[in-house]
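Engineer: attaching a predicted model along with its sequence, questions to come.
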Amino acid sequence: MAATNKDETSIPNASSSPIFISADSLCSILTHQTLINHFRSTLPQASAILQTTIRQHYPLSSSSSLLLMPCWSSSPSLPYVGVKLVTHFPQNSALNLPGVQGSYVLFSSTTGQTLASMDSTELTLYRTSCVSGLASKYLARQDSEVLVMVGAGALAPHLIKAHLSAVPSLRKVFIWNRTVEKATTLADKLKENEEFAGVSFEGCGCLDEVVGLGDIVSCATNSEKPLVKGERLKAGAHLDLVGSFKPSMMECDDEAIRRGRVFVDNEAAIVEAGELVGAFERGVIKKDEVGGCLVELVRGDKIGRTSSDHITVFKSVGSAVVDMIAAQLVYETYIRS
């Protein structure tokens, strides 16, 4: 690893070579708790100084796509330019490969030099799950005990860890997947983690049987048909929707949106997320009825949960802003270690 005095600037001088931060190094740097805390402390200021464009989404085939997500700042407090390049190949599950893969490249906004490139597959898993974890601090009941994880793909263990970090009262995790064996395998793997002593994990094959038990229901699938039925959500539940990022995708039905108070990670969710786009078109909810976005919750501009009986819904589609903040933490930690 590159070494730097802790009192020196976090950006190497112009003669320094770009560094590569592998997936293993990234995972040794980040924890879900530290990234949730970093988002909470930096998101309000960073959102005010970072600039982004609309995510560029290019279909490569009927099922696969390429996404480009740039972000930049000219402020000396966050002097970076970053670009994430992501491929989405959902059919990769049949090949035992991640469906989402990519790279993140970080530049200096002062000199334009390339500072680092890093694995954005792991970066995306961490930042996506920690955005949900941060949202659950404001939207889930803080005495929540049961988490229902819908999906057992690469993002599922990260979401479970993020929610457990954000809501320490959680004691039971049900994992559902269309392939029951995947859910059971993930549950067994998590049972071996000493970090989760006192938390029980169980794989299950019938979502309708367990979704009503969930104080938090977190979804990370590629489904284009509703999986979570709103009528089955318990009073006071928090529904976390992560999987969909285009209008044809949806993880819950209209009833879940109708019953819940909806919040989003950023405004792009209003035009990209199938659950919301469809609900708007069908008159289930109006755009101005969306309760607010994540940065408004963190700043205290909007109030999240106002009653223990209310159902809350958080829909995230990802943003270049949280990519940049996550990459900043990884890079600055790396060069100082």
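Structural biologist: Sure, I can see it. Residues are numbered from 1 along each chain as shown.
Engineer: going forward, measure contacts and count neighbours with C-alpha atoms only.
Structural biologist: OK.
Engineer: all helices for the chain, in order.
Structural biologist: 23-29, 32-49, 120-139, 155-166, 180-191, 207-210, 254-259, 268-272, 274-281, 294-299, 320-336 (DSSP state H).
Engineer: mind checking these for the one nearest to L106?
Structural biologist: Proximity to L106 (CA to CA) singles out helix 320-336 among the helices of the chain, at 7.7 Å.
Engineer: and the closest one with helix 120-139, angle?
Structural biologist: Using axes from the mean of the first three to the mean of the last three CA atoms, to 10 degrees, the direction of helix 320-336 lies 120 degrees away from that of helix 120-139.
Engineer: burial check on the residue nearest to R171 when sequence neighbours are not counted, number of neighbours?
Structural biologist: The spatially closest residue to R171, leaving aside those adjacent along the chain, is V199, at 4.5 Å (CA to CA, 6 or more residues apart in numbering). By other CA atoms under 10 Å, 18 other residues sit near V199.
Engineer: which residue lies nearest the spatial centre of this protein?
Structural biologist: Nearest residue to the geometric centre of the chain (CA atoms, centre = their mean): T128, 1.7 Å.
Engineer: need the contact list for it.
Structural biologist: Residues near T128 by CA atoms under 8 Å, 6 or more residues apart in numbering: 242, 318.
Engineer: wait, K234 sits on D208?
Structural biologist: No. Using CA atoms under 8 Å, K234 is not in contact with D208; the gap is 12.0 Å.
Engineer: wait, isn't K246 in contact with G278?
Structural biologist: No. Using CA under 8 Å, K246 is not in contact with G278, being 10.8 Å away.
Engineer: K234 and D208: who's more crowded?
Structural biologist: Legend: neighbour count by other CA under 10 Å for K234 and D208, higher for K234 (17 against 14).
Engineer: give the closest residue to that one in space, chain neighbours not counted.
Structural biologist: With sequence-adjacent residues excluded and distances taken as CA to CA, 6+ apart, K234 is closest to G212, at 5.3 Å.
Engineer: ok now do the one you found, which residues does it touch?
Structural biologist: With contact set as CA under 8 Å, 6+ apart, G212 has these partners: 232-234.
Engineer: out of those, which one sits closest to L50?
Structural biologist: Using CA to CA, L233 is the member of the contacts of G212 that lies nearest L50, at 37.0 Å.
Engineer: please compare the first structure with the one that follows:
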Amino acid sequence: MIPFISKENVRRALQYPQLIQALREAFQQEIVTPKRHAHQLSEQVNSSLLLMPAWNPSGHTGVKLVTVAPQNKDTPTVHAVFILFDSITGVPLTFMDGEEITQKRTAAASALASSFLSKENSSHLLLVGNGSLAPHMALAHSYTRPINKISIWGRSVEKSESCRQTLLSFTDLPKNIKIEVSDDLAGSCMSADIITCATTSKQAIIKGKWIQAGTHLDLVGGFKPDMREVDDELMAKSVVFVDTFTGAFAEAGDILQTLQSGSLKKEAIVAELADLCAGRHNGRQSEQEVTVFKSVGTALEDLCAANLVWQYHQQESNENASA
């Protein structure tokens, strides 16, 4: 029987220091990541199926399958599983919870990018958005920069407080971090060293006039061409990095809309994450630069995370067998 690895076990297997380092190495490897497949399952309820494959020819192959059912009321609208195969033999090794993998690898990729793009002494992190991904973003960023203050802004104060309580429950969050709910987005933007946005907004939330020199912005929410989180003024004054050029130029509204308006010049998009990891670009060039990292996700990250989960599962199984 093919083993299933639950959300709880995926969570236990994926610790941010190890995942961030594994992603740094994976972005330097020859991993094949075709464009993801998207299929509409029902026009009546607008449900869809996404397939995200990736493989290392001499290692493992993985496919994340995601269903989106916006009409759901009593259950989540997004569900996902990940299936891991041996690339040489084609044998299926395991399948595991895909939602936990997505949240962990998304946060870890942003923290990895921040290690190249934010100022080394960055201490104030602002979360814009208070959904399920937000606490993961904060925890991951705390592993690459000396964060001592986290501000949370969202349209619902109640949800922001819930996000704060979730963060306080994390036993692996550094103890010296002050966590607050903000009702002043402009003021928080002006004082933050790192701003991470994880929203589903279709209108710019962050204004360029609020952003001070030296700020790093991490944009993970706008994953469709009609979505965006920052305005034209901000993009015009920023040095922009992306997780992959392929994904950014196909799906990232913050990139596509500002390229179309002319506020962002294509030459201002200077590198993708693989360039940073391989040392082809050094990242931040000065203390005064405003840097933007725009990600839409890549199956390479899913495969990297799944490999760590599989290694953890095998080690745990061997220890149990010998006990």
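Structural biologist: Arrived safely, thanks for sending. Predicted model, so just to flag it, every value in this text is computed and none were measured.
Engineer: TM-score for this pair?
Structural biologist: The TM-score (TM-score structural alignment, normalised by the length of the second structure) is 0.91; 312 aligned residues with a CA RMSD of 1.8 Å.
Engineer: can you find the partner of K137 of the first structure in the second structure?
Structural biologist: Aligned counterpart of K137 of the first structure in the second structure: S115 (TM-score structural alignment).
Engineer: make sure F82 of the second structure is actually in contact with T67.
Structural biologist: No. Using CA under 8 Å, F82 of the second structure makes no contact with T67, being 12.0 Å away.
Engineer: out of the two, which sits in the more crowded spot?
Structural biologist: Neighbour count, other CA under 10 Å: between F82 of the second structure and T67, F82 has more, with 25 against 19.
Engineer: contact partners for the nearest residue to Q203 of the second structure once chain neighbours are set aside?
Structural biologist: Leaving out its chain neighbours, the residue that sits closest to Q203 of the second structure by CA to CA, 6+ apart is R228, at 5.8 Å. Residues near R228 of the second structure by CA under 8 Å, 6+ apart: 200-204, 221-222, 252-254.
Engineer: please pull up the equivalent of R228 of the second structure in the first structure.
Structural biologist: For R228 of the second structure, the aligned position in the first structure is M250, judged by TM-score structural alignment.
Engineer: same thing with K178 of the second structure?
Structural biologist: Per TM-score structural alignment, K178 of the second structure is aligned with S200.
Engineer: mind listing what the closest residue to its match other than its chain neighbours touches?
Structural biologist: Closest residue in space to S200 of the first structure, ignoring its immediate chain neighbours: K172 at 4.9 Å, by CA to CA, 6+ apart. K172 of the first structure makes contact with 145-147, 199-201 under the criterion CA under 8 Å, 6+ apart.
Engineer: out of those, who has the most neighbours?
Structural biologist: The most crowded member of these, judged by other CA under 10 Å, is L147 (26 neighbours).
Engineer: just give me the match in the second structure for it.
Structural biologist: Here L147 of the first structure is matched to L125 in the second structure, going by TM-score structural alignment.
Engineer: ok, that match to D218 of the second structure distance?
Structural biologist: Between L125 of the second structure and D218 of the second structure the computed distance is 11 Å (CA to CA, to the nearest Å).
Engineer: check A111 of the second structure too.
Structural biologist: According to CA to CA, A111 of the second structure and D218 of the second structure sit 9 Å apart.
Engineer: next one: N9 of the second structure
Structural biologist: Counting by CA to CA - N9 of the second structure and D218 of the second structure are separated by 28 Å.
Engineer: for those two, indicate the residue with more neighbours.
Structural biologist: Each of N9 of the second structure and D218 has its neighbours counted (other CA under 10 Å); D218 has more, 25 against 16.
Engineer: any idea how far T298 of the second structure is from the spatially closest residue to the more buried one that is not a sequence neighbour?
Structural biologist: Distances taken as CA to CA, 6+ apart place T196 nearest to D218 of the second structure, at 4.5 Å, with adjacent residues excluded. Distance, T196 of the second structure to T298 of the second structure, using CA to CA: 18 Å.
Engineer: next: L51 of the second structure.
Structural biologist: Applying CA to CA, the value for L51 of the second structure to T298 of the second structure is 11 Å.
Engineer: between these two, which one's more packed in?
Structural biologist: Under the neighbour definition other CA under 10 Å, L51 of the second structure and T298 were set side by side, and T298 has more, 23 against 17.
Engineer: what residue of the first structure matches up with the more buried one?
Structural biologist: Correspondence of T298 of the second structure to the first structure, assessed by TM-score structural alignment: S319.
Engineer: same question, L217 of the second structure
Structural biologist: Per TM-score structural alignment, L217 of the second structure is aligned with L239.
Engineer: over to K64 of the second structure?
Structural biologist: Using TM-score structural alignment, the partner of K64 of the second structure in the first structure is K84.
Engineer: can you check E161 of the second structure too?
Structural biologist: Aligned counterpart of E161 of the second structure in the first structure: T184 (TM-score structural alignment).
Engineer: thought its match was touching L190?
Structural biologist: No. With contact defined as CA under 8 Å, T184 of the first structure does not reach L190; the gap is 9.9 Å.
Engineer: quick one on the thing from earlier: would you mind measuring from the residue nearest to the centre of the first structure to A326 of the first structure?
Structural biologist: For T128 of the first structure, the distance to A326 of the first structure equals 10 Å [CA to CA].
Engineer: what is the neighbour count of the residue in the first structure that K35 of the second structure lines up against?
Structural biologist: Aligned counterpart of K35 of the second structure in the first structure: I54 (TM-score structural alignment). Other residues within reach of I54 of the first structure by the criterion other CA under 10 Å amount to 11.
Engineer: state the distance from I54 of the first structure to P18 of the first structure.
Structural biologist: Distance, I54 of the first structure to P18 of the first structure, by CA to CA: 27 Å.
Engineer: what sits against the match of K35 of the second structure?
Structural biologist: M69.
Engineer: let's go with 6 Å and repeat that
Structural biologist: By CA atoms under 6 Å, 6 or more residues apart in numbering, I54 of the first structure lies in contact with nothing.
Engineer: report the separation between it and C71 of the first structure.
Structural biologist: Applying CA to CA, the value for I54 of the first structure to C71 of the first structure is 10 Å.
Engineer: not counting sequence-adjacent ones, nearest residue to the equivalent of Y16 of the second structure over in the first structure?
Structural biologist: Counting by TM-score structural alignment, Y16 of the second structure corresponds to H32 in the first structure. Leaving out its chain neighbours, the residue that sits closest to H32 of the first structure by CA to CA, 6+ apart is A162, at 5.4 Å.
Engineer: wait, what's in contact with that neighbour?
Structural biologist: The contact partners of A162 of the first structure, by CA under 6 Å, 6+ apart, come to 32, 129-130, 133.
Engineer: and if you look at E275 of the first structure?
Structural biologist: Contact analysis of E275 of the first structure by CA under 6 Å, 6+ apart lists M250.
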